[in-house]
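>>> Just need the structure, nothing else, for what follows:
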Amino acid sequence: MKTAEIKRRFLAHFEANGHTAVPSAPLPAIEDPNLLFINAGMVQFVPYFLGQQAPPWQRAASVQKCIRTPDIDEVGKTSRHGTFFQMNGNFSFGDYFKERAIPLAWELSTNAVADGGFGLDPERIWATVYLDDDEAVDIWLATGLPRERIVRRGKKDNYWHMGIPGPAGPCSELYYDRGPAYGPDGGPEVDEDRFLEFWNLVFMQVEIANVASKETFDILGDLPAKNIDTGMGLERMASILQGVDNMYEIDEVRPVLARAAELTGRSYGTRSGQAAHESHPDDVRLRVIADHVRTALMLIGDGVTPGNEGRGYVLRRIMRRAIRSMRLLGWQDRALPELLPLARDCMAPSYPELRSDFDRISSYAYAEEDAFLSTLRAGTTILDVALGETRAAGGTALPGQKAFQLHDTYGFPIDLTLEIAAEQGLSVDQEGFRALMADQRARAKADAKARKTGHADLSVFRAALDAHGPTDWVAYTDLETESRILALWADGQPAAAARAGDLVSVALDRSPFYAESGGQESDAGELTGPGVRAEVLDVQRPIKGLVVHQVRVLDGTLALDDRVHARVDPEWRLGARQAHSGTHVVHAALRHVLGPAALQSGSYNRPGYLRLDFSWRGALSEATRSEVEEAANAAVRRDLPVAVKYMTLPEARELGALALFGETYDETVRVVEIGGEWSRELCGGTHVQHAAQIGPLAVTGEASVGAGQRRVEAVVGIEAYRYLARERDLVARIAEQLRAPREELPDRIAAMVARMKQVEKELAELRARELLGAAASVAAGARDVNGVAFVGTEAPEGTAANEVRTLAQEIRGRIDASRPATVAVVARAGEKASLVVAVNAAARSRGVSAADLVKAVLSGRGGGSADLAQGGGVPAAEATALVSAVEKALAGA
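Have a look, this model is predicted:
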């Protein structure tokens, strides 16, 4: 049974039993400060379990995309670990509990395939329950499961939580006996390879905090209602129903693994003398490739792009592990163009958007691989120099600090460092490397632990929401409201009042202020009342439904229950609306000029200014920039109407509305249209009513912000007028200084630049003649060193590299050719010094080599031939010492 069919049957079973099928949330955990990625099927339902929000349905079912990366280094070593997986789940929010959850799981698992079930043999199913959960035992017995196949286990195995503060509860897990070929008999406690867990039924009933481990946490109390949260691993079930050993061999993964094996000439499933419980290194690498390529596809598909922080860093690491593994298996070419399309074809039956969006996905992936291959080339060069320095110093092991620097600074994998070092007869101080890595991990864990206080940090806001309900937020319609102060916080703690000079956070019952979201900066304004005035500095939504204002009290005292007049600065809002609508217009103009692949990946706008990041490879030419700017201003000039519509997410997608990747949307979404289909995007920002209200739009810059990603910046409205005025004044001043009409400026400036280049060329030629003219006198000063005429000199500061080489060769030519001769010329350029060594034929016949001398003096840096070599990179202060070093090396030759 194909994986996509398993998914379909799961949702169909629960829909037939009164559940609403809920789409998977995007992989980035945007709404939860504790998580980078969704790591469990129930994450998007946490507010319903905690009672923070009323669920739209009493019963739900989903197939949630998940990412788990804490044990990423274990991926491939066993058949269990993977980064991306899919979790089928059914959920009850205060509706049914154990009495229905257990039979629903049993029915789907054991019903015949012809009846829509999975057709598992009921005689091979085992169940585990929490130690004292007699109720669950009784329900399992009622289904027909014999007592001897029901196992009681402790918190480590049968108490579920997310590893962070939140909902939790005892659970009951289902296991399938795969037969004696997989291990000994005796149930899950004896062998969990033979007895494979495929479904976990969590009886969500308490809220926990202070989570220290799987078994150590505090129970705060009962949840508002008893809930059901189940998780059936889609890949686990696929491996059972497809009769394969593990997740790497199912239909959604095996084709990528098989292609990687074919490209590298390796076979999968070999042991080669390994212990029975170990995997062959080739198998490990092939699993890493298959898992990580699929994971990268899904992450980029959900809007994550490679980067150096947060989610982007995780994606980059995953991609580089896959690329590195291909290299370690012997594949030296680009790998992702061979593998990523296969992963797309495997996953598209369940996620058709991967096929329609593949141009964008692949552009990011292929650009990242190209960048990493460049890193590998550069890292190899740096490593070669480091290994040369180690040998020159008489060492036998590359220092751990150098290996860590290559790994941490340059992204050069330790596996390759070990491999290349071994090829050159050296080892690596792995203990030192591991110690530095451990320090780095400790810092990362400390940071993660600090992040895990997110639920606790938000508890004060949740208390306000529970006490007063959601904010009546009217930013789309009003700039002023009469409001009441519901809550005050100072330094994150509840406060009763704030006085002049205090910086506090405030919750109002009604607010006209736009809270920062979707790239739009929050509104500015003020709160005023009898004898009190406060400046609104920032507006955020720390939790859904609650708008919190950061204010500075300017006069008087601000206290709980005060009545205040909340007023948005109208000029600020006007500029913000112009900038946000301008962002949509620039996005549409980019897609009009460049095509649909130029899709927005992020944006930021504040009054008068906007920037937009979009997927594109290569810089935009000046002509293309002008074309984009003209297309945007044409929309403004045509005064295209701006309309806001509300609809369901499927309706918006069917209409062709563009969504910002990585954002989480509710069932009902807000669609902003400018000129109908000319620009149609999901957006929660504030906008103008007609395009002409944006005012003039001027593109001020365009640059790269990462592999396959560009950024365009622009100003609108009065800021565009000011920008164009400054440009006009600048042109006027240049025209005045050059005493030329404006229309002649390009030609005049081009002629000046050409003349300057010609003068620089003439000066260089003059300096070269002077240097060569002095060559005879310098050569005359040659002194004997170990039977070789040696000349050491320093070129005038600023001498070009090619001129230094020419000077060294000219001096060498002025020495009698029958006399062995070596010439060393050093030059300073800024804070660095370089060295050129030239050796004539008579000296080479005695075994003197220019390349050997340069490498000896510069500890392996530099290179060339036996007659002419060069190197550099040393401090300028060491220039004179370089000449002496060459002389000493020659004396010892």
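
>>> drop to CA atoms for contacts and neighbour counts, all remaining ones
OK.

>>> What is the longest helix of the protein by residue count?
Counting by DSSP state H, the longest helix found in the chain is helix 358-392.

>>> Determine how far that one lies from the middle of the whole chain.
When distances are taken as CA atoms, centre = their mean, to the nearest Å, helix 358-392 is centred 18 Å away from the chain's centroid.

>>> Check stretch 197-213 too.
29 Å.

>>> about what we covered before: can you point out the buried residues in the longest helix of the chain?
Neighbour counts over helix 358-392 (16 or more other CA atoms under 10 Å) mark 358, 360-369, 372-373, 376, 379-380, 382-391 as buried.

>>> now do stretch 564-574
564-569, 572-574.

>>> Tell me the helix or strand right after the longest helix of the chain.
Once the chain leaves helix 358-392, the next helix or strand it forms, by DSSP states H and E, is strand 397-398.

>>> In JSON lines: the buried residues of stretch 564-574, plus secondary structure and distance to residue 464.
As requested, the buried residues of stretch 564-574 are exported to JSON lines (DSSP: H, G, I helix; E, B strand; the rest coil; distance: CA to CA, whole Å):
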{"residue": "564", "secondary structure": "strand", "distance to residue 464": "19"}
{"residue": "565", "secondary structure": "strand", "distance to residue 464": "21"}
{"residue": "566", "secondary structure": "strand", "distance to residue 464": "19"}
{"residue": "567", "secondary structure": "strand", "distance to residue 464": "23"}
{"residue": "568", "secondary structure": "strand", "distance to residue 464": "23"}
{"residue": "569", "secondary structure": "coil", "distance to residue 464": "27"}
{"residue": "572", "secondary structure": "helix", "distance to residue 464": "29"}
{"residue": "573", "secondary structure": "helix", "distance to residue 464": "28"}
{"residue": "574", "secondary structure": "helix", "distance to residue 464": "31"}
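
>>> let's see this one next to it:
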Amino acid sequence: MQTAEIRNRWLKYFGDRGHTVVPSAPLVSDDPSLLFVVAGMVPFIPYMTGLIPAPYPRATSVQKCIRTNDIEEVGKTPRHGTFFQMNGNFSFGDYFKEQAITYAWELLTTPEDGGGLGFRPEDLWVTVYKDDDEAIALWKRIAGLPDERIQRLDKDTNYWSTGQAGPAGPCSEIFFDRGPAYGVDGGPATDDDRYVEIWNLVFMQYQIDNVTSKVDFDIVRELPNKNIDTGMGLERVAFLKQGVDNMYEIDEVRPVLDRAAVLSGKTYGANHDDDVRMRVIADHVRSSLMLMSDGVAPSNEGRGYILRRLLRRSIRSMRLLGVEGPTFADLFAASRDAMKASYPEVETEYDRISRLALAEEETFLRTLAAGTTILDTAVDETKTASKQELKGETAFLLHDTFGFPIDLTLEIAEEAGLTVDRTAFDRLMSEQRARAKADAKSRKTALADLSVYSAFRAQGETVFTGYDFLNTESRILGIIKDGQSVDRAVAGDIAEVILAETSLYAESGGQDADEGSIVGRGFDLEVLDVQKPVKGLISHRVQVRSGEVGVGDEATSVVDPTYRRGATQAHSATHLIHAALRQVLGPEAHQAGSYNKAGYMRLDFNWSNPLSLDTRTEIEDIANAKIRDDLEVTTRILPLDEARAAGAMALFGEKYGDEVRMVDIGGPWSRELCAGTHVSHSSQIGLINLVGESSIGSTNRRVESLVGVDAFRDFATERALINQLTSSLKTPREQLPDRIADLSTQLKVAEKRIAEFEAAALQTRVPSLVEKAAPVGALTVVAEAIGQVKSTDDLRSLVMSVRERLGQGSASLVALAADVQGKPAVIVATTQGARDAGAMAGALARTAAGILGGGGGGKDDLAQGGGSDLAAIPAALSAIVDAVRG
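Purely as a prediction, here's the structure:
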């Protein structure tokens, strides 16, 4: 019975009995405490706890689930999988134990031709909570089970709760006995693989409190509405009904395993370690496919990290099977074809899924190539020194330099019988993070050691006059060069200058520093950066363009008016975009950071999902409408509490003094705490052109915009491009999309025809290749390099045509090598006579691939290999001939 058929029978059985059929929820859980849906009942928890009234009295579902807490057991046992499907039936105060047990027994034991699952009653055992006499009596009456096939177990296995105060209740589990060939007698209590749990019935009937552990809590009272929560493991039932030994061999998983065997040239069932690796690949590829179909993408945190780990464990397992090249194109396609009957979205979304998977594979293969050599050498050196622990420094080098994940280092070390010094690794990681923070600060400010500023700060705060003036006369309080306080600086020097007053804005609040100069009698200083090294003090990093400047000299700070105008436009635009975001998305779209400079702004905000094109357009339209409305921009200095009471937005984590500067644009529509420079009316911003929106983490998004003149220039560039296209294509602007689509279609047709011509031309080489057949030992061999071909498919087709021309009745071997897109490839094909003589294509392809600097494999009759060294093609073909001769 196919897995999809079991699924359909389940839903029909309970649907026919008044249960609302509920589609599977996505794998990504709405519960903030869970990364994924880990059980079939998770989407129904609000109904079970009474948090939300249930919309139906009874329901059924087949829920997609992901669990990775037992990831190390995958492939080693018959039932551990990271992705699984849980068939559930639920009652929310409707029916209870008697009906739940009746449903379970009836569906399991009804013959297949009667719509049931056809299990023999004598093969089924049940466990119950040790004190649940009611359930025991029901099992005896409804199922007719004898006492010896009903086992009482304790709270650790047969009592369900959330681990917190709330609903809870005893469980009853149904097990299938696979027979004495699979283990010892004694029932489920033996915890032996012979007995496979297939169904768990949770009787949620009590309110518990004072919970200190899974088995230590107080039962406070019975629930007024008793619930039923059951789960039948779809994969477990499938492997029992399909007569295979484990869940990796069922119809929805086995095709990936078989494909891994073909790609590696291994035989499933021949070697235990290889079997485990193939099962890991089959499980992890399917899990990754399902995660990506629900929108999860590989990353370094949260859900994305778990996905990345599954993908990388698959790649690592393929390497341990001897395949070093990319395999995801084949493996994911096999999983797609196996799963699409149950989940059509894996096919409709496959292009996106495939792009993610192949990109991750390509990246990680580069990582492995660089890191594995170092790690293997370190493992050998550790063993040679008779040590059991790999140095933490080595693990850190791999992580820091090559991006080699620590969990993979741990895994490879464990396979070699070693541990890793995690204490040293964690210490080095902490030191690196501290250095990174210090380096970033140093690169950003390029300021001297902070102690040098103490004397200048003691003279008072730097007065910032830039809100009102672009030029301010002052005097030089100090000069710092190479971290030391000095009296003067001369032409060509780079130094820091401290002024008593300045009109130049120091970088802060997301706004970049002003551009400008500092001038005085006999000197001209170009301002490179303006920062606040200590609170209340502004330092100007300058290069002396001419003259000589000394402490005490009179000086004037001069802001570049064009730059300042652009900066104020960009900062005010940031406020407009923020207000527009909140208007469209709601108050939860809160600013999480920003950066703006003349002509450009970016805004980070709390949001999990990408913004649609329509949403982005709406945000942009609102912001530009506010520009056209010529809103007044006002600033006020007032107490922090008063500003917050007025509704001013404050950045989370930002420190504010007792008094703050509040900026209003159009009154309360945009009201934020901000120390930046702004326009006086919104119309002065000119134009906002929202050019980008992207993810910067699992819960944060980023929008980017050009502002003012830069926005106009970008539109002008686009207009010029459109004009060029309309002229070149002789097509009116409004018809350009259709015209370009037509050209694209024509191009694809032309490319297809070219490919057909090239393939046909390649086939004309068959006679000349056949003529080059020569005896090698007992075989007839064609071993030739044929130059460049477009794809390995073309090369394979040519090899098979030559073999066919030589005749399947002959003892013949064909090995052709070519330059495929700049990389060497070799394909080997054998006839039955050649195989009878001992010539196996898979082994010969691996031999050649080793010389080409890569890997390969396949079946005995047809196999391929590849590498990176084109110059090694003649040697690879010679190696095949030598192997045949030998």
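
>>> TM-score for these two?
Once superposed, the chains reach a TM-score of 0.53 (TM-score structural alignment, normalised by the length of structure 2), with 535 aligned residues with a CA RMSD of 4.4 Å.

>>> average distance between the helix or strand containing residue 883 of structure 2 and structure 1?
Residue 883 of structure 2 belongs to helix 873-885 when assigned by DSSP H and E. Overlaying structure 1 shows helix 873-885 of structure 2 at a mean distance of 3.4 Å from the equivalent residues (mean CA distance after the TM-score superposition for structure 1).

>>> So which other helices or strands are in contact with that helix?
On a contact count with 3 or more CA pairs under 8 Å, 6 or more residues apart in numbering; DSSP states H and E, helix 873-885 of structure 2 meets strand 774-776, strand 779-789, strand 812-820, helix 841-852.

>>> now the last one, how far from the chain's geometric center?
What it means is helix 841-852 of structure 2. On CA atoms, centre = their mean, the centre of helix 841-852 of structure 2 falls 35 Å from the chain's centre.

>>> could you check the angle helix 873-885 makes with it?
Here the directions of helix 841-852 of structure 2 and helix 873-885 differ by 140 degrees (axes from the mean of the first three to the mean of the last three CA atoms, to 10 degrees).

>>> contacts for helix 841-852 of structure 2?
265, 824-830, 855-870, 872-873, 875-877, 879-880, 883 (CA atoms under 8 Å, 6 or more residues apart in numbering).

>>> do the same with the third one
Contacts of strand 812-820 of structure 2 from elsewhere in the structure, counted by CA under 8 Å, 6+ apart, are 779-792, 795, 799, 802-803, 806, 824-831, 833-834, 839, 870, 873, 877, 880.

>>> chain center to that strand: distance?
On CA atoms, centre = their mean, the centre of strand 812-820 of structure 2 falls 39 Å from that of its chain.

>>> Mean deviation, that strand versus structure 1?
Once fitted to structure 1, strand 812-820 of structure 2 is off its aligned match by 3.0 Å on average (mean CA distance after the TM-score superposition for structure 1).

>>> what number of residues lie near residue 513 of structure 2?
As a burial measure, residue 513 of structure 2 scores 22 neighbours (other CA atoms under 10 Å).

>>> Over in structure 1, tell me which residue corresponds to it.
For residue 513 of structure 2, the aligned residue in structure 1 is residue 522 (criterion: TM-score structural alignment).

>>> and its match, helix, strand or coil?
Look at residue 522 of structure 1: counting by DSSP: H, G, I helix; E, B strand; the rest coil, its state is coil.

>>> Kindly report the same for the one 4 residues further on.
Using three-state DSSP, the three-state assignment for residue 526 of structure 1 comes out as strand.

>>> ditto for residue 871 of structure 2
Residue 871 of structure 2 is classified as helix under three-state DSSP.

>>> Please report the distance of it from residue 878 of structure 2.
13 Å (CA to CA, to the nearest Å).

>>> So those two - more neighbours on which side?
Remark: of residue 871 of structure 2 and residue 878, residue 878 carries more neighbours, 15 against 12, as counted by other CA under 10 Å.

>>> any idea how far residue 872 of structure 2 is from that one?
Residue 878 of structure 2 is 10 Å from residue 872 of structure 2, by CA to CA.

>>> Just want the most central residue of structure 2.
When structure 2 is reduced to its mean C-alpha position, the nearest residue by CA atoms, centre = their mean turns out to be residue 298, at 1.6 Å.

>>> Map residue 534 of structure 1 onto structure 2.
Match for residue 534 of structure 1 (TM-score structural alignment): residue 525.
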